[in-house]
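A.B. asks: below is the sequence, then the predicted model.
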Amino acid sequence: MMDEDCSLRPGATDFSIAAIMARQDRPQRPKKSGKREEDAAGSDGAVCRRRRDSPVLGRRRDRDTPPEISSSTPGEDPVSSSPNPVLQERFNAEELRHVTCHLETKELWDKFNDLGTEMIITKTGRRMFPTLRVSFTGLRPDQRYAVLMDVVPVDNKRYRYTYHRSSWLVAGKADPPAPCRLYMHPDSPFTGEQLRKQVVSFEKVKLTNNEMDKNGHLVLNSMHKYQPRIHLVKRRENGLSVPITDLEMEEYKTFIYPESIFTAVTAYQNQLITKLKIDSNPFAKGFRDSSRLTDFESLYSRETMESMLSEQHFLRSPLLENGNLTLEERAMFAARFQLSLRAAAAEVAAGPYGAL
């Protein structure tokens, strides 16, 4: 009788009948090579995972690819940070709960906000463009109200503009803020009936970087982001002439418009903002018209005539007619006077909003 494993017989070869019959009768054994490959892959995957999870390699990868910090990635956990209360609409009088305030120039503000609004600040003060123009509903017709505006920092960061990316990036911590000032609209107080029929425009408010300002301008830091706020204050009949210095001492409601956030600058950073201001600002008409040279020529002609008359008056002054000054000194005084006239004329020619 043939052995069960004929392949083990001494006379059996791979091509003998016994060997062939033994291979057919032998049960198929599972291949171990696949499992070895899976085990190898599993072990390699575990090693790869351990390498990826390694804190040393993680730190090395972080050093190789530093994170970008931009205005949209403030660098602090947004979940843990609570909303800034000064950037929220609020009120402390039940009577003002249902009062609404509409931003009349919202479409224009949206255009600027899409690019990143910038506002020029100067030592002497610069007006805002776009202008905050608002209207109210839900007021008592016979009640008197004051309408105020202020500007508060959006965050505690300082920014810089990168031209190759055309974006604002965080540059560090904010400078110490100046004391917040309230700007009361010069036509205040209004009756509720007046506010229902008209638009309140803050076209005369000015922004400055002069911390010693005595003109009531709003003091800001350059390269910082700010949020304008509108305040409606209910006035008492016996206190209409009393200035408002602390909102918490009054009955008020604050309105916030996120689309009006801007960055204070001493010179425009984004060229698209400059173009949009020229295209939108009615006081920048000379930059848009093809006949602007004629306008400038007429302005120059008028300035030249005024300066000539002033110069003649200056040259006939007792200071120069007393004969104590030499010809060179007289020429020097005349040149200085001419320069001062030119500087004053340039300031006037800039218009109420400055160059833009």
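C.D. replies: Sure thing, it's come through. What you see is a predicted model, and the numbers here were worked out from it, not measured in a lab.

A.B. asks: drop to CA atoms for contacts and neighbour counts, all remaining ones
C.D. replies: Fine.

A.B. asks: tell me which element A146 is part of?
C.D. replies: Using DSSP states H and E, A146 sits within strand 144-153.

A.B. asks: contact partners of that strand?
C.D. replies: Among residues not part of strand 144-153, those counted as contacts by Cα atoms under 8 Å, 6 or more residues apart in numbering are 86, 177, 180-185, 188-192, 218, 224-237.

A.B. asks: cool, stretch 111-129 as well?
C.D. replies: With contacts defined as Cα under 8 Å, 6+ apart, stretch 111-129 is touched by 203-210, 217, 220, 222, 259-269, 272-273, 276-277, 281, 352-354.

A.B. asks: how about 7 Å then?
C.D. replies: Contacting residues not belonging to stretch 111-129 are listed as 203-210, 217, 259-268, 273, 353-354 [Cα atoms under 7 Å, 6 or more residues apart in numbering].

A.B. asks: and it, how far out from the chain middle?
C.D. replies: Computed by Cα atoms, centre = their mean, to the nearest Å, the chain-centroid distance of stretch 111-129 equals 9 Å.

A.B. asks: buried residues in it?
C.D. replies: By 16 or more other Cα atoms under 10 Å, the buried positions in stretch 111-129 come out as 112-113, 116-122, 125-129.

A.B. asks: ok so, going back, now, the contacts of strand 144-153 that are in strands?
C.D. replies: Residues of the contacts of strand 144-153 located in strands (DSSP state E): 183-184, 190-191, 218, 225-234.

A.B. asks: just flag the most distant two among those residues.
C.D. replies: By the measure Cα to Cα, T191 and K225 form the most distant pair in those, at 33.7 Å.

A.B. asks: more neighbours, these two?
C.D. replies: Shown here are T191 and K225; by other Cα atoms under 10 Å, K225 has more neighbours (26 against 18).

A.B. asks: and the comparison structure, right after this:
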Amino acid sequence: MTYPPHSGNFRVLWMQCLRRTCLYFKLFFAVIELYFFLISADREAPAHTLLFAPTCDMTQRMLVPPPVHSEAAKLHRDEVKMELENSALWKQFSSQGTEMIITKKGRRMFPGLRLKLSGLNPSFRYILLLDIVPVDNSRYRFQGGGWQAVGAAEARLPDRAFIHPDSPATGAHWQSRTISFHYAKLTNNTLDTQGHVCPRVHVIEARDMLRWGGGQHTFVFPETQFITVTAYQNSKVPLCFI
């Protein structure tokens, strides 16, 4: 039996359908939140703002990680440190004006990044990311024996991030070895030739990838700045390889 669109029975059925649809959405988001809560329930969680708002008060009480009241835990998060192991080699290149060759297929960095991490929670899992960002908005040209800014750089495509292949791994894993981004390659698909850029390394708690804010640490080393080129312009740079 069908009901006219303006009849009372039609409105009742429409309201029932709407309530049922809302209930399904609430259950859907509750299941998602419960899943991410369960996979991180084996360790103490810092205070976060959820990417999706809690679907109801009950969901909020059950699924939102409790706030951290331990001052020691807060202090621990501020002690994350990263060291550039081969800083001396980078400074040797930097003294001459580091240049990195980029190609369409991609070319590995030299010097590479060799890093040591400390201050991580041994039982937490972390993801390490590498991206390359401009140092400034200028375009450079090699003239007079050095690199000179000659105008504004062209618009850039969104930067790509290279995820370290060991990610995600525990803090104990990252702190027990030298971290290398040897397999990361520089391409001219997103990097401008003769652009002044610098690598950044991000350390992110694995669960924070789906939350706003949280335990993210970004590290930049001034000596790792370089100019992207298709062929070496400064004759002194190749001598640093010897």
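C.D. replies: Arrived safely, thanks for sending. Computed from a predicted model, the values in this text were never measured in an experiment.

A.B. asks: which elements pack onto the host helix or strand of A41 of structure 1?
C.D. replies: Per DSSP H and E, A41 of structure 1 falls inside helix 33-53. Contact analysis of helix 33-53 of structure 1 by 3 or more Cα pairs under 7 Å, 6 or more residues apart in numbering; DSSP states H and E lists no helix or strand as a packing neighbour.

A.B. asks: off-centre distance for it?
C.D. replies: Relative to its chain's centre, helix 33-53 of structure 1 lies at 50 Å (Cα atoms, centre = their mean).

A.B. asks: hmm, who's touching it?
C.D. replies: The contact list for helix 33-53 of structure 1, computed with Cα under 7 Å, 6+ apart, reads L57.

A.B. asks: picking that back up, can you flag the buried ones in the contacts of strand 144-153 of structure 1?
C.D. replies: For the contacts of strand 144-153 of structure 1, buried by 16+ other Cα under 10 Å: 181-185, 188-192, 218, 224-235.

A.B. asks: structure 1: matching residues for the longest helix along structure 2?
C.D. replies: The longest helix of structure 2 (DSSP state H) is helix 8-39. Counting by TM-score structural alignment, helix 8-39 of structure 2 falls onto no part of structure 1.

A.B. asks: narrow the contacts of stretch 111-129 of structure 1 to those in helices?
C.D. replies: Under the assignment DSSP H, those contribute I273 to helices.

A.B. asks: show me the contacts of stretch 111-129 of structure 1 that map onto strands.
C.D. replies: Using DSSP E, the contacts of stretch 111-129 of structure 1 in strands are K206, L207, T208, F262, T263, A264, V265.

A.B. asks: which one in structure 2 is aligned with T208 of structure 1?
C.D. replies: Per TM-score structural alignment, the equivalent position to T208 of structure 1 in structure 2 is T187.

A.B. asks: got a list of what its match touches?
C.D. replies: Contacts of T187 of structure 2 by Cα under 7 Å, 6+ apart are I102, T103, K104, K105, G106, R107.

A.B. asks: can you tell me what the first one aligns to in structure 1?
C.D. replies: Right, I102 of structure 2. Correspondence of I102 of structure 2 to structure 1, assessed by TM-score structural alignment: I121.

A.B. asks: how much space between its match and L103 of structure 1?
C.D. replies: Distance of I121 of structure 1 to L103 of structure 1, given as Cα to Cα, to the nearest Å: 23 Å.

A.B. asks: and I230 of structure 1, by the same measure?
C.D. replies: Using Cα to Cα, I230 of structure 1 is found at 10 Å from L103 of structure 1.

A.B. asks: ok, M184 of structure 1 next?
C.D. replies: Between M184 of structure 1 and L103 of structure 1 the computed distance is 17 Å (Cα to Cα).

A.B. asks: correct me, but T131 of structure 1 touches K204?
C.D. replies: No. Counting by Cα atoms under 7 Å, K204 is not a contact partner of T131 of structure 1; they are 9.0 Å apart.

A.B. asks: could you pull out the helices for structure 1?
C.D. replies: With helices called from DSSP H, structure 1 shows them at 17-25, 33-53, 55-64, 106-115, 192-197, 271-280, 285-288, 292-315, 318-321, 327-349.

A.B. asks: show me how far stretch 153-168 of structure 2 is from its chain's centre.
C.D. replies: With Cα atoms, centre = their mean, you get 8 Å for stretch 153-168 of structure 2.

A.B. asks: what range does that stretch cover in structure 1?
C.D. replies: Aligning stretch 153-168 of structure 2 against structure 1 (TM-score structural alignment) gives residues 174-189.

A.B. asks: end to end, how far does the matching stretch reach?
C.D. replies: 36 Å.

A.B. asks: which residues sit against it?
C.D. replies: With Cα under 7 Å, 6+ apart, stretch 174-189 of structure 1 has contacts from 144-150, 152, 156-158, 202, 211, 218-220.

A.B. asks: pick out the most distant pair among the residues you listed.
C.D. replies: The two members of those with the most space between them (Cα to Cα) are R144 and R158, at 39.8 Å.

A.B. asks: excluding its backbone neighbours, what's nearest T170 of structure 2?
C.D. replies: Leaving aside its sequence neighbours, T170 of structure 2 sits nearest to R125 (Cα to Cα, 6 or more residues apart in numbering; 4.1 Å).

A.B. asks: how close does that neighbour sit to S167 of structure 2?
C.D. replies: From R125 of structure 2 across to S167 of structure 2, the span is 8 Å (Cα to Cα).

A.B. asks: for P222 of structure 2, same thing?
C.D. replies: Relative to S167 of structure 2, P222 of structure 2 is positioned 25 Å away (criterion: Cα to Cα).

A.B. asks: which part of structure 1 lines up with stretch 112-121 of structure 2?
C.D. replies: Structural correspondence for stretch 112-121 of structure 2: residues 131-140 of structure 1, per TM-score structural alignment.

A.B. asks: quote the end-to-end distance of that stretch.
C.D. replies: Terminal residues of stretch 131-140 of structure 1 are spaced 26 Å apart (Cα to Cα).

A.B. asks: related to what we said a few turns ago, tell me the one of the contacts of T187 of structure 2 nearest I32 of structure 2?
C.D. replies: Closest approach to I32 of structure 2 among the contacts of T187 of structure 2 (Cα to Cα): G106, at 37.9 Å.

A.B. asks: with adjacent residues omitted, what lies nearest to that closest one?
C.D. replies: Of all residues not flanking G106 of structure 2 in the chain, T187 sits nearest, at 4.4 Å (Cα to Cα, 6+ apart).

A.B. asks: can you report how many residues lie near Y24 of structure 2?
C.D. replies: Neighbours around Y24 of structure 2, by other Cα under 10 Å: 12.

A.B. asks: hmm, I was thinking of L220 of structure 1
C.D. replies: A count of neighbours around L220 of structure 1, defined by other Cα under 10 Å, yields 26.
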